[in-house]
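Visitor: this one's structure only:
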């Protein structure tokens, strides 16, 4: 059984979709052999309510409580490793993790991004795609490295930008694609059809 720790910064909608997919798959002939063993956040404003509802351990490691990014990263790593995950997922986690965090967990450290990388990296990918007048964008799931959305790509999908799209409508469609990429990737890692070591080789 693949053990996941998922880190969030906001509403956790991608995580919620993953939890629902994992639960629903258990009633199918091909269940996903994975479970979320803990949920972490970088802010008390993050939505950890459903962690309580589902009885999943949760933790907050707030950068404001530390004197440097490196010390925050070390504390975050310690909190993650207490749960001995096989896979750590940044799901709407809006902070760059420090190099020691990456070195300890990669390649079993994943992130989704609302663009077809290497197009539109960074925190405002949806806004940037619209501002550039692009006709299409996408969603990507990747292994985290020390760059900004530069890690090895596991999978990605194209999404057309409609003429009347604005940031919210486009982002909502991208989120649907991100959730599918995340669920499919977790399934693939759990059943051995995706080998993260091979992707980074």
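Guide: Perfect, thanks for sending it. All values reported here derive from a predicted model rather than from experimental measurement.
Visitor: make it CA atoms for all contacts and neighbour counts henceforth
Guide: OK.
Visitor: can you give me the strands in this protein?
Guide: Using DSSP state E, the strands of the chain run over 2-8, 34-41, 58-60, 87-90, 109-113, 136-143, 153-160.
Visitor: can you redo those as CSV with mean neighbour count and distance to residue 177?
Guide: CSV is the format used below for the strands of the chain (neighbours: other Cα atoms under 10 Å; distance: least, Cα to Cα, whole Å):
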stretch, mean neighbour count, distance to residue 177
strand 2-8, 23, 18
strand 34-41, 22, 20
strand 58-60, 19, 26
strand 87-90, 23, 16
strand 109-113, 25, 10
strand 136-143, 23, 6
strand 153-160, 17, 7
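Visitor: For residue 120, find the nearest of these.
Guide: Nearest of the strands of the chain to residue 120, taken as Cα to Cα: strand 136-143 at 8.5 Å.
Visitor: Next, the angle strand 153-160 makes with that closest one.
Guide: Using axes from the mean of the first three to the mean of the last three Cα atoms, to 10 degrees, the direction of strand 136-143 lies 170 degrees away from that of strand 153-160.
Visitor: and the comparison structure, right after this:
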């Protein structure tokens, strides 16, 4: 069985979309895969309660309790590895990861970013797209590398920017697409693991 660990910092809506897809599409039977745990750096992350409602193991590792990013990431690695993950999915995990963390999970670490990468890596993507006069925005599922919001692109969704859009308007429409493409990209990634092992 291929184990998936999901990292969140907030509402966990993308995590919930993945967990829902795993249940509805019978990943355990069809893909020999399951979501085994949801971990957060914030004890007040709403997504932890959502994960628990799905019957998933949850845990909290407060980054503020550590002296450095390196120390936090080392502790996070130890916590994640308890679940023997074949895939670690970042779903609104608002931490910049150290090169050591990324290297440890090389080839099995995915993220979703709310822009059409390589455009607008980093924060404030929706306002930046509007300010730049773009006609389209979107979301990207990609493999994680040490360079922020880079790595191989697994899936993208395109969303039009409408006249009068605020960043919040655009973010809401992009998020609905994120919930569609992230589970699909994870499922495709899980199938690719089987192909590479065959």
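Guide: Yep, it's here. Since this is a predicted model, take the numbers as computed values, not measurements.
Visitor: TM-score for the pair, please.
Guide: After superposition, the two chains reach a TM-score of 0.91 (TM-score structural alignment, normalised by the length of the second structure), with 195 aligned residues with a Cα RMSD of 2.1 Å.
Visitor: returning to that earlier point: would CSV of the strands of the first structure with distance to residue 48 of the first structure be doable?
Guide: Below are the strands of the first structure laid out as CSV (distance: least, Cα to Cα, whole Å):
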stretch, distance to residue 48 of the first structure
strand 2-8, 9
strand 34-41, 8
strand 58-60, 7
strand 87-90, 15
strand 109-113, 19
strand 136-143, 23
strand 153-160, 28
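Visitor: mind listing what's buried in the lengthiest helix in the second structure?
Guide: Using DSSP state H to define each element, the second structure has its longest helix at helix 167-197. Buried residues in helix 167-197 of the second structure, counting neighbours by 16 or more other Cα atoms under 10 Å, are found at 167, 170-171, 174-175, 177-179, 181-187, 189-190, 193.
Visitor: rewinding a little: how about the strands of the first structure, which one is nearest residue 103 of the first structure?
Guide: Per Cα to Cα, nearest to residue 103 of the first structure of these: strand 109-113, 9.7 Å.
Visitor: Next, the mean deviation of that closest one compared to the second structure.
Guide: For strand 109-113 of the first structure, the mean distance from the matching residues in the second structure following superposition reads 0.3 Å, by mean Cα distance after the TM-score superposition for the first structure.
Visitor: same for that strand, what does it pack against?
Guide: Using 3 or more Cα pairs under 8 Å, 6 or more residues apart in numbering; DSSP states H and E, the elements in contact with strand 109-113 of the first structure are strand 87-90, strand 136-143, helix 167-191.
Visitor: change it to 6 Å
Guide: Applying 3 or more Cα pairs under 6 Å, 6 or more residues apart in numbering; DSSP states H and E, we find strand 109-113 of the first structure packed against strand 87-90, strand 136-143.
Visitor: can I get those in JSON lines with distance to residue 154 of the first structure?
Guide: JSON lines is the format used below for those (distance: least, Cα to Cα, whole Å):
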{"stretch": "strand 87-90", "distance to residue 154 of the first structure": "13"}
{"stretch": "strand 136-143", "distance to residue 154 of the first structure": "5"}
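Visitor: Ok, which of those strands comes nearest residue 53 of the first structure?
Guide: Between residue 53 of the first structure and those, the shortest gap by Cα to Cα is with strand 87-90, which sits at 20.4 Å.
Visitor: Pull up the aligned stretch in the second structure for the closest one.
Guide: Under TM-score structural alignment, the match for strand 87-90 of the first structure in the second structure covers residues 87-90.
Visitor: just stretch 133-152 of the first structure next, same as before
Guide: Taking TM-score structural alignment, stretch 133-152 of the first structure hits residues 133-152 over in the second structure.
Visitor: Skipping its backbone neighbours, what lies nearest residue 200 of the first structure in space?
Guide: Counting by Cα to Cα, 6 or more residues apart in numbering, residue 200 of the first structure lies nearest to residue 152, which is 6.4 Å off, once chain neighbours are set aside.
Visitor: shouldn't the one you found be in contact with residue 143?
Guide: Yes: with contact defined as Cα atoms under 6 Å, residue 152 of the first structure counts as touching residue 143 (5.4 Å).
Visitor: Out of the strands of the first structure, which gets nearest to residue 200 of the first structure?
Guide: Among the strands of the first structure, the nearest to residue 200 of the first structure by Cα to Cα is strand 136-143 (8.3 Å).
Visitor: That closest one vs the second structure, average distance?
Guide: On superposition with the second structure, the mean distance recorded for strand 136-143 of the first structure (mean Cα distance after the TM-score superposition for the first structure) is 0.8 Å.
Visitor: now the angle from that strand to helix 167-191?
Guide: With the same axes, to 10 degrees applied, the angle from strand 136-143 of the first structure to helix 167-191 works out at 40 degrees.
Visitor: How about residues contacting strand 136-143 of the first structure?
Guide: Residues outside strand 136-143 of the first structure that contact it (Cα atoms under 6 Å, 6 or more residues apart in numbering): 107, 109-116, 151-161, 178.
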